[in-house]
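[1] sequence and predicted structure below; questions after.
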Amino acid sequence: MTRYAPLPDLILEPMVRNALMEDLGQYGDVTTRSVIPAGTTYNARINARENGVVSGMQVAAIAFRLVDPSLEITTVLADGSPCKKGDTLMEIKGAASSILSGERVALNFAGRLTGIATLTAAFVAETKGTQTRITCTRKTTPGLRIVEKQAVLHGGGFNHRISLSDAILIKDNHIAAAGGIVPVLEAVKTNASHMVRVEIEVDTLEQLAQVLETGGADVCLLDNMDTPTLRNAVEMVNGRLVLEASGNMRLERIAEVAATGVDYISSGALTHSVRTLDLGLDF
C-alpha cells in the first residue's frame, strides 16, 4: 500500500473536469441519450484484465461523481494495492447513462496511472536488499504531473521535484551558462535561500571532485555513468553527499546500479514510456 494519504479531491477536480469537458464536447453524450431509456439503472465494475498495482481509483471516482453525484461508488482495491487479472477494483451503481458518460475518462486515468504504479513497483523490486530508492522525474504528461507523481508513490517509488520551484537542480546547461562548476556553486551560496536544497549534475569523476572541494551542494546527480564509475563515485563521496544515478536507467540495469550504493535512481521512463494497464468497465 502507498505510504501517503490521498490528495484532497479539490486539487484533482479541475484536471478531471477538463478531461470530462473534452470528452463530452458541447452537447454531451449523444449516443447514451439516444439509446438508454431515462431511469435505467445498472451495477458496473472496473475490472483488471492483467496483473498490476492499482492507481487512479481516487481520480476515477471523481470523474463519476462530477458526472452524477448520486452514483454509488465503492472502491474495492485502493490505490497502491496489488491486483490480479480478473480482480474488481471499483463498483459503480446508479443511472446507466451517467456511468457510460464517465466511463472513458475514468478508465483513461485509471489505466495510465495503474501502468505507472505497476512499472514503478517493478523498478522498486530490483532494489531489494539495498537502501537505494527509485524516484521519478519531471518528464511527465503536460497537465497530469500531480497524478502521475502520485502513481509513482502508489508503486512504492519516491518523487523528485514536482516543479521548478521545489529545489535547485543545477544541470549541464546551467553550468555552461554560469561559467563552470565553481562559479555556479559560489552563486548558489550567495543567492539561494537556506531553506532550499541544492542538487548539481556531473558527468565525470573530475567534476564530482570539484563539487566536493567547492561545497554548497546537498545532492549530486551522476548523469549517464557506467556502473564501475558509479561505484567509484560512491567511494569518493563516502556519505558526504546524497547521490542520485540518472540516465539510461532501464529496468534490467536497476539491480546492478542499486548495488553500487547510490541513494537514488531516477528514471523518466516511469512516466514518459509507460504502458497503460488494461482495465475494463463491465455492466
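    Arrived safely, thanks for sending. In this text, all values refer to a predicted model and were calculated from it rather than measured experimentally.
[2] please make it C-alpha for all contacts and neighbour counts, starting now.
    Noted.
[3] got the residue ranges for the helices in the protein?
    Here the chain has its helices, by DSSP state H, at 9-24, 30-35, 57-67, 96-125, 145-154, 172-178, 181-191, 205-214, 227-237, 254-258, 269-272.
[4] here comes the other one, which I'd like you to weigh against the first:
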Amino acid sequence: MDNALKQSVDILLNVAIAEDKSAQDATSKLLLGSEKISTGIYFKEPGILCGTKIISYLAKQIDAQIKIRWNYKEGARIKKGSLVAKILGPANLVLSHERIVLNFLQKLSGIATLTNKYVAELKKTKIKILDTRKTTPGWRYLEKYAVQIGGGQNHRMDLSESILVKDNHIRVHGGIKKTLEKIAQRSGRKKISVEVENLGQVKDVVQFKIDQIMLDNFSKKETLSAIKIIRNSNKARIELSGGFTLKKIKSIRNLDVDYVSIGRITHSAPFLDISMGVLR
C-alpha cells in the first residue's frame, strides 16, 4: 500500500472514530471487556473483494492486538455466503470498531464490483473503463484504487496531472479554436484532452495535436461520424462519456473507440452487503 493510500486511510479513520465515538461505546463499556474473541467477515452477496491491505492496516492503527487473517486475495471474485476473513482481538475493541471496518470494506468492494460489471460488458474489446473525479471528498485515492481492483483504469487523479479542456473553458475563451491555440502555446509536456459536444467541434479539434478527444453525450450516429473524422485526420485516442449504464454500454462494443469514462462507478456504486459475526 503506497503512502498516498496510507495517508488517506489515516485521515478517514480519524474522522470515522471521532464521529462514531468508538472509545465511548456505551454498549461495549457495559457488556464487554478485553477478553479475546474471533469474528468472521461474510459476503452476503457475490462481489469483488477490495480492501484487504487497507483493512489490515486500518485494524493495526486501531490497536495492534487486532489481527486479521484473509481467506481470499485482493480482487478475488467472492460467492454469496463466503467467509472472507477472521478477526481476532479484544471484544471491546473489535465490536466497537465493527461498523468502521465494514464501512470501508463495503464501500471499496462495492466500487470494485460495479466496475467489474462494466469491464465484463466490454470483454474481448479494446475499450477500457475509466473513472472520473466524481469522487467522495477525502476518498479519492481509495475509490480510484477500488476501480483498479475491479479492472478499470484511472483518469486524472487531480487537476494538476494533465490538461482537460471542458465546455466552460471553451465558453470563457470564445470558442474551441482560440482555446486550443492558447493551450498549444503553454501546455508544455502535459497530456492534453479535449471534451467536445458536437461534430463541428470535432472538426476543429483534429486540426491540433491532441492526445485524447472526449465525445460527450453524442448520439450513436454522431459518434460514428466523429470516429471517422478523428481516425482519418488525427492520432488522438477517443473517449466516450455521458451517462453510460450497464445496459447502454453494450451498444458501444463494436465501436472503434479507446475508452469510456463512467462517473457512476465511484459516485453511485452501492455498498456491497457484507457482515461481521462472532464465531463460536
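    The structure has been received and is ready for your questions. Just so it is clear, the structure is predicted and the values come from calculations on it, not from any experiment.
[5] put one on top of the other, what's the TM-score?
    Superposed pair, TM-score by TM-score structural alignment, normalised by the length of structure 2: 0.93. Supporting alignment: 274 aligned residues with a C-alpha RMSD of 1.5 Å.
[6] quick one on the thing from earlier: ok, which of the helices of structure 1 comes nearest residue 198 of structure 1?
    Closest to residue 198 of structure 1 of the helices of structure 1 is helix 181-191 (C-alpha to C-alpha; 8.1 Å).
[7] the closest one maps to which residues in structure 2?
    Per the alignment by TM-score structural alignment, helix 181-191 of structure 1 matches residues 176-186 in structure 2.
[8] coming back round to it: would CSV of the helices of structure 1 with distance to residue 283 of structure 1 and mean neighbour count be doable?
    Converted to CSV, the helices of structure 1 look like this (distance: least, C-alpha to C-alpha, whole Å; neighbours: other C-alpha atoms under 10 Å):
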stretch, distance to residue 283 of structure 1, mean neighbour count
helix 9-24, 21, 15
helix 30-35, 14, 12
helix 57-67, 15, 22
helix 96-125, 9, 24
helix 145-154, 27, 25
helix 172-178, 53, 13
helix 181-191, 58, 15
helix 205-214, 58, 15
helix 227-237, 51, 16
helix 254-258, 41, 20
helix 269-272, 31, 23
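[9] select, out of those, the one closest to residue 247 of structure 1.
    Residue 247 of structure 1 sits nearest to helix 269-272 of all the helices of structure 1, at 10.0 Å, using C-alpha to C-alpha.
[10] what is the closest one packed up against?
    helix 96-125 (3 or more C-alpha pairs under 8 Å, 6 or more residues apart in numbering; DSSP states H and E).
[11] would you mind getting the average deviation of the helix it packs on from structure 2?
    Helix 96-125 of structure 1, aligned to structure 2 and superposed, deviates on average by 0.8 Å (mean C-alpha distance after the TM-score superposition for structure 1).
[12] residues touching the nearest residue to residue 9 of structure 1 once chain neighbours are set aside, list them.
    Leaving out its chain neighbours, the residue that sits closest to residue 9 of structure 1 by C-alpha to C-alpha, 6 or more residues apart in numbering is residue 62, at 7.3 Å. Shown in contact with residue 62 of structure 1 (C-alpha atoms under 8 Å, 6 or more residues apart in numbering): 9, 13, 16.
[13] pull out the buried residues from stretch 248-268 of structure 1.
    Residues 248-249, 251, 254-255, 257-268 are the ones in stretch 248-268 of structure 1 that count as buried (16 or more other C-alpha atoms under 10 Å).
[14] so it corresponds to what in structure 2?
    Under the criterion TM-score structural alignment, stretch 248-268 of structure 1 matches residues 243-263.
[15] span of that stretch from start to end?
    8 Å (C-alpha to C-alpha, to the nearest Å).
[16] for it, give me every contacting residue.
    Applying C-alpha under 8 Å, 6+ apart, the contact partners of stretch 243-263 of structure 2 are 117-118, 121-122, 125-134, 217, 224, 227, 237-242.
[17] narrow those residues to just the buried residues.
    For these, a burial check counting by 16+ other C-alpha under 10 Å picks out 117-118, 121-122, 125, 127-133, 217, 227, 237-241.
[18] those in strands, which ones?
    Taking DSSP state E as the definition of strands, these contribute 128-130, 237-241.
[19] residue 93 of structure 2: which of those residues is nearest?
    Nearest to residue 93 of structure 2 among these is residue 130, at 38.4 Å by C-alpha to C-alpha.
[20] sorry, back to before: mind telling me what the residue nearest to residue 9 of structure 1 corresponds to in structure 2?
    In structure 2, residue 62 of structure 1 lands on residue 57 (TM-score structural alignment).
[21] measure stretch 39-59 of structure 2 end to end?
    Using C-alpha to C-alpha, the two ends of stretch 39-59 of structure 2 sit 13 Å apart.
[22] before we move on, what about stretch 79-94 of structure 1?
    End to end - C-alpha to C-alpha - stretch 79-94 of structure 1 spans 23 Å.
[23] just tell me the aligned range of it in structure 2.
    By TM-score structural alignment, stretch 79-94 of structure 1 lines up with residues 74-89 in structure 2.
[24] tell me which residues in that stretch are buried?
    Going by neighbour count (16+ other C-alpha under 10 Å), the buried part of stretch 74-89 of structure 2 is 75, 78, 82-89.
[25] how far off centre is that stretch?
    21 Å (C-alpha atoms, centre = their mean, to the nearest Å).
[26] likewise for stretch 132-151 of structure 2?
    In terms of C-alpha atoms, centre = their mean, the centre of stretch 132-151 of structure 2 is found 3 Å from the chain centre.
[27] and for stretch 60-79 of structure 1?
    Distance of stretch 60-79 of structure 1 from the chain centroid (C-alpha atoms, centre = their mean) equals 22 Å.
[28] then stretch 11-22 of structure 2?
    For stretch 11-22 of structure 2 - counting by C-alpha atoms, centre = their mean - the centre lies 22 Å from the chain centre.
[29] what does that stretch rub up against?
    So stretch 11-22 of structure 2 is contacted by 23, 58, 96-97, 100, 138-139 (C-alpha under 8 Å, 6+ apart).
[30] aligned partner of residue 118 of structure 2 in structure 1?
    Under the alignment (TM-score structural alignment), residue 118 of structure 2 pairs with residue 123 in structure 1.
[31] from residue 185 of structure 1, how far out is the residue lying closest to its match once chain neighbours are set aside?
    Using C-alpha to C-alpha, 6+ apart and skipping the chain neighbours, the partner closest in space to residue 123 of structure 1 is residue 251 (5.9 Å). Per C-alpha to C-alpha, residue 251 of structure 1 is found 33 Å from residue 185 of structure 1.
[32] equivalent analysis for residue 31 of structure 1, please.
    Residue 31 of structure 1 is 60 Å from residue 185 of structure 1, by C-alpha to C-alpha.
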